[in-house]
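Colleague: just need the structure, nothing else, for what follows:
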Amino acid sequence: MNDLPVWQLVSAQMKYILVTGGVISGIGKGIIASSIGTILKSSGLRVTAIKIDPYINIDAGTFSPYEHGEVFVLADGGEVDLDLGNYERFLDINLFQDNNITTGKIYQHVINKERQGDYLGKTVQVVPHITDAIQDWVVKQAKVPVDADGDEPQVCVIELGGTIGDIEGMPFVEAFRQFQFRVTRENFCNIHVSLVPQQPGSTGEQKTKPTQNSVRELRGLGLSPDLVVCRSVTQLEQCVREKISMFCHVGPEQVLCVHDVSSLYRVPLMLEEQGVVRYFKHRLHLPIEESPRRLLVRWKEMADRYDRLLKKCSIALVGKYIKLSDSYASVIKALEHAALSINHKLDLKCIDSEDLETTTERDDPVKYHEAWQKLCSVDGILVPGGFGVRGSEGKIMAISWARKMKKPYLGICLGMQLAVVEFARSELGWTDANSTEFDANTKHPVVIDMPEHNPGKMGGTMRLGKRRTVFKTKDSILRKLYNNKDSIEERHRHRYEVKVDVVPHLEKKGFRFVGHDVEGNRMEIVELEDHPYFVGVQFHPEFTSRPMHPSPPYLGLLLATAGKMTAYLQRGCRLSPRYGPPSLPAAPISPSLPLVPTLPCQQLKIFDALVAFKPEAGLA
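Modeller: The predicted structure is shown next:
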């Protein structure tokens, strides 16, 4: 017999917080889940996160960027939904591919067990076999350590993708209906995120009916929300809060408002101010103080600093998927982190690479001249990763402009490969130099497909996940930005690489490959001599960027565009006291601290603003 009191036994068990959404998809469940995790972690708890996507795809690796936005890559090579990027950035943890559950994974798992005879000839059904598999997966994955200390998590935040009532999400809803009884009420709670639209016109009345219907649908499926988080353009009126409380069967203090604010960093502060720590402490018997600790103080300082930024730094993002900003979610956030660290506001100008090409000048001269006007007006240029020949020549033109005009440049993955192509054409005289991805018959293939790449199979066939890069020289600017480390570990996602045979020809002209893989066969980092900042990396450093720890390559780009690189290097790669977060007291944040006056969404409708982070809209 265990002699511990019952409340101590309950508090020692894993706690599960399920986040569901209603009314519309893309309502911001990922940011709410991340913010809840941040608050609990700042209260001294170890937190992990799971994202459930009710599509039949095994993972996000084969998605079009226009379909679901960016494919986020984890350290173990998992290609997952971009919401896992939010979890990692907010909580500063490293998740695994099994932290992303899809319908395809669950059904594949159950079918494999059936083929092996694990069900002893029984009829395999959605209930109980699929629902049991979902529950078992969650219980197993929730125990996997995600912090550097290797300790088992205490709280698991689970986001159920899609909208309550979607037919594809029904098995997951049923699984959690059963799950709440399996783990008992003291260890499970449900947060339901809903939209409170505002009626256009002078009255601007906030409408509660969509939220009422969404909660009614959820309760009809066997789940009752413990907290109702209302997304709105402006702050929720008290009478609206009371109406939602009455018709959704929750107390007024259980109705939370998350309206549009000046920046994403204010969302955890807003939720903490409304008493979520106190609620979770008593509802889940959590062994925590009611006031979050130092971490949330740093979040408040960061949010306040963001609102005070006056100086701007303009960066051109030259890509081919710019119609949906979520396609470059991690890139944009990494740029934001770097700009904030040097007390600058990011002025991002997205340019469709096709608009820079000479064919556009003939077909649509207005787009052509507008694109080049944007490119010529910025302080720095970034070419991100991508696939396919479309728009590649426009990216090469942008790279050529950055190199010749001494504009700070950062090339990520394809951006590095095309920098090699551009230099080979311009400086080596190989006018037909190209990647075999774009021209298989080129006489000068400077970028080739990797030997292990399987062109006949899609999904998981790239070089994926965390790999080590070794610096070849000590005078590398990127090595200095990485605090003079001999090697680094960053995440990869590519099928093509620089051909080793062309490296000596390029280096003779000052195009230096300062980093390679452990075996020395793959070129990982390139730097151009006699240039303020011209860097290309084969990996994707944006995946490990954090709000308080910006990625070194991105930080270098922003430092160079702001004219602060020399001073930064002279200080030993330390930010001036004028920049970055100052030393902070260990005192907890006061619940009475007022938030900066909120800003309504000016440039985007709420339906668009809920998806992608925009400084104007706040929560996305």
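Colleague: C-alpha only now, for contacts and for neighbours.
Modeller: Noted.
Colleague: nearest spatial neighbour of the residue nearest the centre of the chain, chain-adjacent residues omitted?
Modeller: Taking C-alpha atoms, centre = their mean, the centroid of the chain lies closest to Gly85, which sits 3.1 Å from it. Nearest non-adjacent residue to Gly85, counting by C-alpha to C-alpha, 6 or more residues apart in numbering: Phe72, 6.3 Å away.
Colleague: that neighbour against Glu88, yeah?
Modeller: No - when contacts are counted by C-alpha atoms under 8 Å, Phe72 is not listed as touching Glu88 (10.5 Å).
Colleague: quick one: which of these two has more around it?
Modeller: A side-by-side neighbour count of Phe72 and Glu88, using other C-alpha atoms under 10 Å, places Phe72 first with 24 against 21.
Colleague: returning to what we had before: mind listing what the residue nearest to the centre of the chain touches?
Modeller: Neighbour list for Gly85: 72, 330, 543 [criterion: C-alpha atoms under 8 Å, 6 or more residues apart in numbering].
Colleague: switch to 10 Å and redo it
Modeller: Applying C-alpha atoms under 10 Å, 6 or more residues apart in numbering, we find Gly85 in contact with 30, 34, 70-74, 91-95, 329-330, 542-546.
Colleague: sort out for me which of those are in strands.
Modeller: 72-73 (DSSP state E).
Colleague: what ranges do the helices span in the stretch 51-200 of the chain?
Modeller: Along the stretch 51-200 of the chain, the stretches classed as helices by DSSP state H, counting those that start in this stretch are 65-68, 83-91, 103-115, 131-142, 170-183.
Colleague: pull the distance from the third one to the chain's centre.
Modeller: In other words, helix 103-115. On the basis of C-alpha atoms, centre = their mean, to the nearest Å, helix 103-115 sits 28 Å off its chain's mean C-alpha point.
Colleague: buried sites along it?
Modeller: Of the residues in helix 103-115, 103, 105-107, 110, 114 count as buried by neighbour count, 16 or more other C-alpha atoms under 10 Å.
Colleague: and for the longest one?
Modeller: For helix 170-183, a neighbour-count test (16+ other C-alpha under 10 Å) marks 171-180 as buried.
Colleague: quick one, it and helix 103-115 angle?
Modeller: Using axes from the mean of the first three to the mean of the last three C-alpha atoms, to 10 degrees, the direction of helix 170-183 lies 70 degrees away from that of helix 103-115.
Colleague: the structure of the following sequence is requested for comparison with the preceding one:
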Amino acid sequence: MKYILVTGGVISGIGKGIIASSVGTILKSCGLHVTAIKIDPYINIDAGTFSPYEHGEVFVLDDGGEVDLDLGNYERFLDIRLTRDNNLTTGKIYQSVINKERRGDYLGKTVQVVPHITDAIQEWVMRQARISVDDDGVEPQVCVIELGGTVGDIESMPFIEAFRQFQFKVKRENFCNIHDPCNCIIIFSTTCIMCRCSTPLETAVKEKISMFCHVEPTQVICVQDVSSVYRVPLLLEDQGVVSYFCQRLNLPVGIRPRKMLAKWKEMADRSDRLLEHVSIALVGKYTKLADSYTSVIKALEHSALAINHKLEVKYIDSADLEPTTLQDEPVKYHEAWQKLCSSQGVLVPGGFGVRGTEGKILAINWARKQNKPFLGVCLGMQLAVCEFARNVLGWEDANSTEFNPESEHPVVIDMPEHNPGQMGGTMRLGKRQTIFRSIPSVLTFLESLNLCLQFVGQDVEGERMEVIELEDHCYFVGVQYHPEFTSRPIKPSPPYFGLLLAAAGKLQSYLNKGCRLSPR
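Modeller: Next up is the predicted model:
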């Protein structure tokens, strides 16, 4: 097993996740099996209770793990399936060690950060690195580990010490460190330096970095600004990163195929020459921070690229669409509605809490009446049902019991696993099976009235409605699950793909051609 540790200094959020994903991508393109681990030094057990404003999106894995959004990058770039244990936090490590101490596993010893915490970190990494993440079940050959935060943080020190020991435990030929940027790099014996910059570095600058950081000039890699993230793996490959790792880690890579990363290059080139635009209104609660909807935006980008359109996302705070905003801040109200009305499609993603729900319902109502393509995800689907019940069935107080427990028409109810008294681990998460119904049914009162709203997908028990669609509409779909978590650059998520096709006016043509796109 080969280990590549990606660390960073100065500040968090300088691109370690994209660099780690890109390194894994170019190694996987060489025929190697690659896995990834993200280490977050915070004391939280997982990312499930984080505020979207502070930490961005919570990415959900197939096993229901609520993890850092960087694991979404790993899955999208490497096309792999990770588990909750691929995200290691200080909270998980301390919980594991304390549980062992309570069981008496340490036989009365004084439990300390060194060696007990550091040993637990190393054991966790070595165990998780050998778990298959590909469909073929083959054990990985390379594990890319991203240490979140910054090297100088006090929270990171146990992990730094653990990997200082780890490099000697697994031997020099099996461990390598990538650091971004060029400071605090003397902790590990060997380092590949990734320099983030706006323009390519001159040779003299690389030589100076090489001299003062005790590395060869070939180990100084320039990661300048590029037109899209799809170009980062190509940028690293062009600078000989594969050759360096093959030599440094003695990787079992033969002669590289001439078309290495051909699909990535084709995507990057196509992304740069897009001429047509498609605009989607994202009506949400956390629109002030784009990272709150990272996977949603990526799913839209994948679908837009597949139909050769440049994506324009119009972020709309759902509360700005409500009548109260018209009274308090009329300019903001009219700007929000102008954005919505000028969009070619509407997306209402998931969310929590009552704030802004009425604005989302107004946006859904507008999309339904104006025959605009609409996709509702999770809460978006639930509110689409509420909107239909209010404005078509005439149930004016129709609502979810989450927002109005006293409603006479509770069209959305809580499920047994939801516990309002506990914050973490109370939702039904993970990969599930959805059964699509091909024959019209009278299971629900809505369908029995023949008012066009169909529940076309449900869970295997038939208790939870998972997919809705509106007949006689260009595209009106709601899904209870989160398809954005399974979207890939080369394989877009179908619900998002359908939304973009409809927004661009290509859905009917796509269906008429047997679900084939026109030649590019």
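Colleague: anything in contact with each of Phe72 and Glu88 of structure 1?
Modeller: Phe543.
Colleague: Ala84 of structure 2 maps to what in structure 1?
Modeller: Residue 84 of structure 2: Arg, not Ala. With TM-score structural alignment as the criterion, Arg84 of structure 2 lines up with Gln97 in structure 1.
Colleague: nearest spatial neighbour of its match, skipping sequence neighbours?
Modeller: Leaving aside its chain neighbours, Gln97 of structure 1 sits nearest to Gly78 (4.5 Å; criterion: C-alpha to C-alpha, 6+ apart).
Colleague: separation between that neighbour and Met405 of structure 1?
Modeller: 39 Å (C-alpha to C-alpha, to the nearest Å).
Colleague: looking at the two, which is more packed in?
Modeller: Comparing Gly78 of structure 1 with Met405 by other C-alpha under 10 Å, the one with more neighbours is Gly78, at 22 against 11.
Colleague: identify the residue of structure 2 aligned to that one.
Modeller: Using TM-score structural alignment, Gly78 of structure 1 lines up with Gly65 in structure 2.
Colleague: you'd agree its match is up against Leu82?
Modeller: Yes - between Gly65 of structure 2 and Leu82 there is a contact under C-alpha atoms under 10 Å: 9.3 Å.
Colleague: now do the shared contacts for the two.
Modeller: Joint contacts of Gly65 of structure 2 and Leu82 (C-alpha under 10 Å, 6+ apart) do not exist.
Colleague: what's the match for Tyr107 of structure 1 in structure 2?
Modeller: Aligned partner of Tyr107 of structure 1 by TM-score structural alignment: Tyr94.
Colleague: so who does the aligned residue in structure 1 for Pro410 of structure 2 touch?
Modeller: Under the alignment by TM-score structural alignment, Pro410 of structure 2 pairs with Pro445 in structure 1. When contacts are counted by C-alpha under 10 Å, 6+ apart, Pro445 of structure 1 is found next to 421, 430, 432-439, 498-499, 501-502.
Colleague: contacting residues around the residue lying farthest from the centre of structure 2?
Modeller: Within structure 2, the residue lying farthest from the chain centre (C-alpha atoms, centre = their mean) is Gly108, at 42.8 Å. The neighbours of Gly108 of structure 2, taking C-alpha under 10 Å, 6+ apart as the test, are 101-102.
Colleague: what's the spacing between it and Val170 of structure 2?
Modeller: 29 Å.
Colleague: which one of the buried residues of helix 103-115 of structure 1 is nearest to Gly460 of structure 1?
Modeller: Lys105 (13.9 Å; C-alpha to C-alpha).
Colleague: host element of Tyr306 of structure 1?
Modeller: Assigned by DSSP states H and E, Tyr306 of structure 1 falls within helix 294-308.
Colleague: any idea of the angle that helix forms with helix 83-91?
Modeller: Here the directions of helix 294-308 of structure 1 and helix 83-91 differ by 100 degrees (the same axes, to 10 degrees).
Colleague: who are the packing partners of helix 294-308 of structure 1?
Modeller: Judged by 3 or more C-alpha pairs under 10 Å, 6 or more residues apart in numbering; DSSP states H and E, helix 294-308 of structure 1 is in contact with helix 29-42, helix 266-273, helix 329-341, strand 345-352.
Colleague: now the ones you listed as CSV including distance to Leu464 of structure 1 and mean neighbour count?
Modeller: Listed next are those as CSV, based on distance: least, C-alpha to C-alpha, whole Å; neighbours: other C-alpha atoms under 10 Å:
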stretch, distance to Leu464 of structure 1, mean neighbour count
helix 29-42, 24, 25
helix 266-273, 32, 22
helix 329-341, 16, 25
strand 345-352, 27, 20
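Colleague: with distance to Leu310 of structure 1 added, can I get those in a markdown table?
Modeller: Shown next, in a markdown table, are those (distance: least, C-alpha to C-alpha, whole Å):
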| stretch | distance to Leu310 of structure 1 |
| --- | --- |
| helix 29-42 | 26 |
| helix 266-273 | 19 |
| helix 329-341 | 11 |
| strand 345-352 | 7 |
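Colleague: excluding covalently adjacent residues, which one is nearest to the alignment partner in structure 2 of Val258 of structure 1?
Modeller: Counting by TM-score structural alignment, Val258 of structure 1 corresponds to Val223 in structure 2. Nearest residue to Val223 of structure 2, sequence neighbours excluded (C-alpha to C-alpha, 6+ apart): Arg196, at 4.9 Å.
Colleague: that concludes my questions; thank you for your assistance.
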